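In: A structural model of the following input is requested.
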Amino acid sequence: MITPTGRKTLFCFAVLCASLAGFSQAKNDTQRITSGNPVFPGWYADPEARIFNRQYWVYPTYSAKYEEQVFLDAFSSPDLIHWTKHSHILDTANVKWAKKAVWAPSIVKKGKKYFLFFGANDIQNDQQLGGIGVAVANRPEGPFKDYLGKPLVDRFHNGAQPIDQFVFEDSDGQFYLLYGGWRHCNIAKLNKDFTGFVPFDDGTTFKEITPRGYVEGSFMFRKDNKYYFMWSEGGWTGPNYSVAYAVAETPFGPFERIGKILQQDSTVATGAGHHSVLHVPKTEQWYIVYHRRPLGETNGNHRVTCIDKMEFDEKGLIRPVKITQEGVQKQALK
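Out: Sure thing, here's the model as predicted:
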């Protein structure tokens, strides 16, 4: 039998142990110098990384069965080490035409608004409702509301399935939409309010820029007056999913495939692909944010978001990325 005094002593001891454990955990968390991979828990894929308000942001796909992909979460960090989850920044409850397969968010800030582009419904032909939509919010963590009340792109142009969208802002302030699955990629010039497109000088709206090997997951950035166009190759459920790239003088190409820079390492993870690129302003720090599948995992939807360093050689070519368990070192934004 434990006396009241004994119970009080045990309770105090338990509280002390919990406090010490919490202190130890907090101390360990504070002392972390690398992000670790994955960078945050949960099944997430197709991550787009951005910098808003002196914070790193990652917007991924919730990696689950199509019928369960009815929302998007986001994650923010001051230093690539400590991440805060922002749940359900977009939900199909606020997008009447979107029912499932909400994929591959791409986000930009224009003026005081944040515009989130997303794919939905995984349409297989022009008769089905779905495609690429736009949502808008006043803050990077949302909540986002449907901007148009309908898809921005709801048809197959040049054979490209309307998925895997990426919004690229050129140095002159012009925004372009790059997108496409089914081994075709288009680029289109967005109008000023993102309600539609401005035709090119030849009268076309969607220009195909598909390079050799392209499957899906387009991404573009500009460095040293060159346009780096990147994409994913292989099947997204398989171990050989990977990322390749090309370089051109304009965002329209022509893009000749240079080679793969991100792929599986059989000692670390498989299926490394569908990525984005993060550059820390006024530094030479570049990162690739991507998803991969843990070793031994066979469920196609079990993908995790990771980050590793991306480097260039003296010619400006991207060096092959070494995927790691450690991730990247702490990098606060100034």
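
In: When you work out contacts or count neighbours from here on, use the C-alpha atoms and nothing else.
Out: Noted.

In: List the buried residues of stretch 229-249.
Out: Within stretch 229-249, the residues that count as buried by 16 or more other Cα atoms under 10 Å are 229-234, 236-237, 239-248.

In: and for comparison, fold this next one:
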Amino acid sequence: MRKLLGLLLIAGLVHSASAQKKKTHAGNPVFPGWYADPEGVVFGKEIWIYPTFSAPYEKQVYFDAFSSTDLVTWKKHPRILDTAAVKWARRAMWAPSVIQKNNKYFFFFGANDIQSDQEEGGIGVAVADRPGGPFKDYLGKPLIDKFHNKAQPIDQFAFKDKDGTCYLIYGGWKHCNIARLNDDFTGFVPFADGTTFKEITPEKYVEGPCMFVKDGKYYFMWSEGGWTGPDYSVAYAIADSPMGPFKRIGRILQQDPAIATGAGHHSVIHLPKQNKWYIVYHRRPLTETDRNARETCIEEMHFEKDGTIKPVTLTK
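Out: Okay, here's the model as predicted:
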């Protein structure tokens, strides 16, 4: 009996080692837990995902982050920022976007889900020496706390252009603005026409903007539909400038009734050495009806020869 148990143990260890060796995909979701609005970004040799903790607004009082070197194995970094470090934020901390500048990491986030200019909250910024934090409030107040061009100050995306100029692209309530950040990220630099917040809202835009550059073209992406409904999806446009104009081309990510619902609010990761592009997004499992039951997933993103994006297939 002892010999048999020994053989079984050895067989189990061999099987386990073989399984680990064969693991080439994280599988979807890429890490456990309810997380939404994921921002994927590459810092050095590490890939980071900064999501919203998906829960009722009153419980959305902190952010976790996840890092990987291979897109397969992910390490959790708990509570890299919370309301204890941001005195003006009390709930609904959403949709982080992180950018590196001068050896510092700047973490842009939405908080409080404000509904008018009279409420406290909006888009804030925190800073840290490392991508895993801990982050601390940078300004002691929101960076944007008012509605400009009717855009709710949420869903911020920090975009660094080819020349190093940094912009903040943001907006809910079906309006999207772009604003040029100043050198130390304490405010904004007005555009040549004197405006600070320029509206770039494309057709059917709802929320969740994202931008990247490929082959000299600016790809602007966003979420459409309602985040709790079956019509939630991602669409895009292409222009010669981060200011647009952006003419909607079509949807490239949407629910698959055989896989998941509520697919949307995404970001894009580019790995230049492999010349591979990935879309990082959230979706709702078919087994769930709670609106906050959202998980973070990744799919490879492919392009046609003319630069347009092929529709993304949801996978497990």
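
In: With both chains overlaid, what TM-score comes out?
Out: The TM-score (TM-score structural alignment, normalised by the length of the second structure) is 0.96; 316 aligned residues with a Cα RMSD of 1.8 Å.

In: one step back: quick one: which of the buried residues of stretch 229-249 of the first structure sit in helices?
Out: In helices, judged by DSSP state H, none of those are found.

In: need the helices for the second structure, in chain order.
Out: Using DSSP H, helices in the second structure cover 2-22.

In: Strands along the stretch 201-334 of the first structure, start to end?
Out: 207-208, 216-223, 226-233, 242-248, 257-262, 269-279, 286-294, 304-309 (DSSP state E, counting those that start in this stretch).

In: quick one, which of those is nearest to Lys96 of the first structure?
Out: Closest approach to Lys96 of the first structure among the strands of the stretch 201-334 of the first structure (Cα to Cα): strand 216-223, 25.4 Å.

In: Mind listing what's buried along stretch 99-115 of the second structure?
Out: Ile99, Gln100, Tyr105, Phe106, Phe107, Phe108, Phe109, Gly110, Ala111, Asn112, Asp113, Ile114.

In: my read: the fourth one touches Gln100, true?
Out: This means Phe106 of the second structure. Yes - using Cα atoms under 8 Å, Phe106 of the second structure is in contact with Gln100, at 6.2 Å.

In: Quick check: stretch 2-16 of the second structure compared with the first structure, mean distance?
Out: Mean deviation of stretch 2-16 of the second structure relative to the first structure after superposition (mean Cα distance after the TM-score superposition for the first structure): 7.9 Å.

In: Would you mark the buried spots in that stretch?
Out: Result for stretch 2-16 of the second structure [16+ other Cα under 10 Å]: no buried residues.

In: and what of stretch 274-281 of the first structure?
Out: Within stretch 274-281 of the first structure, the residues that count as buried by 16+ other Cα under 10 Å are His274, His275, Ser276, Val277, Leu278, His279, Val280.

In: Ok, stretch 186-193 of the first structure next?
Out: Those would be Asn186, Ile187, Ala188, Lys189, Leu190, for stretch 186-193 of the first structure by 16+ other Cα under 10 Å.

In: Name the residues that touch it?
Out: 157-158, 160, 174-180, 196-200, 205-210, 252 (Cα atoms under 8 Å, 6 or more residues apart in numbering).

In: Buried members of those residues into ChimeraX, please.
Out: Here is the ChimeraX command that selects only those of the contacts of stretch 186-193 of the first structure that count as buried (16+ other Cα under 10 Å):
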select :157,160,175,176,177,178,179,180,197,205,206,207,208,209,210,252
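
In: For the second structure, which residue occupies the most central location?
Out: For the second structure, the residue nearest the mean C-alpha position is Glu39 (2.3 Å; Cα atoms, centre = their mean).

In: give the contact list for the counterpart of that one in the first structure.
Out: Matched across to the first structure, Glu39 of the second structure falls on Glu48, judged by TM-score structural alignment. Counting by Cα under 8 Å, 6+ apart, Glu48 of the first structure touches Val58, Tyr59, Pro60, Ala104, Pro105, Ser106, Ile107, His275, Ser276, Val277, Val289.

In: Could you do Lys145 of the first structure as well?
Out: Contacts of Lys145 of the first structure (Cα under 8 Å, 6+ apart): Leu90, Asn94, Val95, Ala135, Val136, Ala137.

In: just curious, which of these is nearest to Trp83 of the first structure?
Out: Nearest member of the contacts of Lys145 of the first structure to Trp83 of the first structure, counting by Cα to Cα, is Leu90, at 18.8 Å.

In: In contact with that closest one, which residues?
Out: Contact analysis of Leu90 of the first structure by Cα under 8 Å, 6+ apart lists Phe71, Leu72, Asp73, Ala135, Gly142, Pro143, Phe144, Lys145.

In: and with 6 Å instead?
Out: Phe71, Leu72, Phe144 (Cα atoms under 6 Å, 6 or more residues apart in numbering).

In: re the thing from before, possible to save the strands of the stretch 201-334 of the first structure as CSV with distance to Val167 of the first structure?
Out: Putting the strands of the stretch 201-334 of the first structure into CSV (distance: least, Cα to Cα, whole Å) gives the following:
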stretch, distance to Val167 of the first structure
strand 207-208, 15
strand 216-223, 8
strand 226-233, 12
strand 242-248, 17
strand 257-262, 21
strand 269-279, 11
strand 286-294, 16
strand 304-309, 20
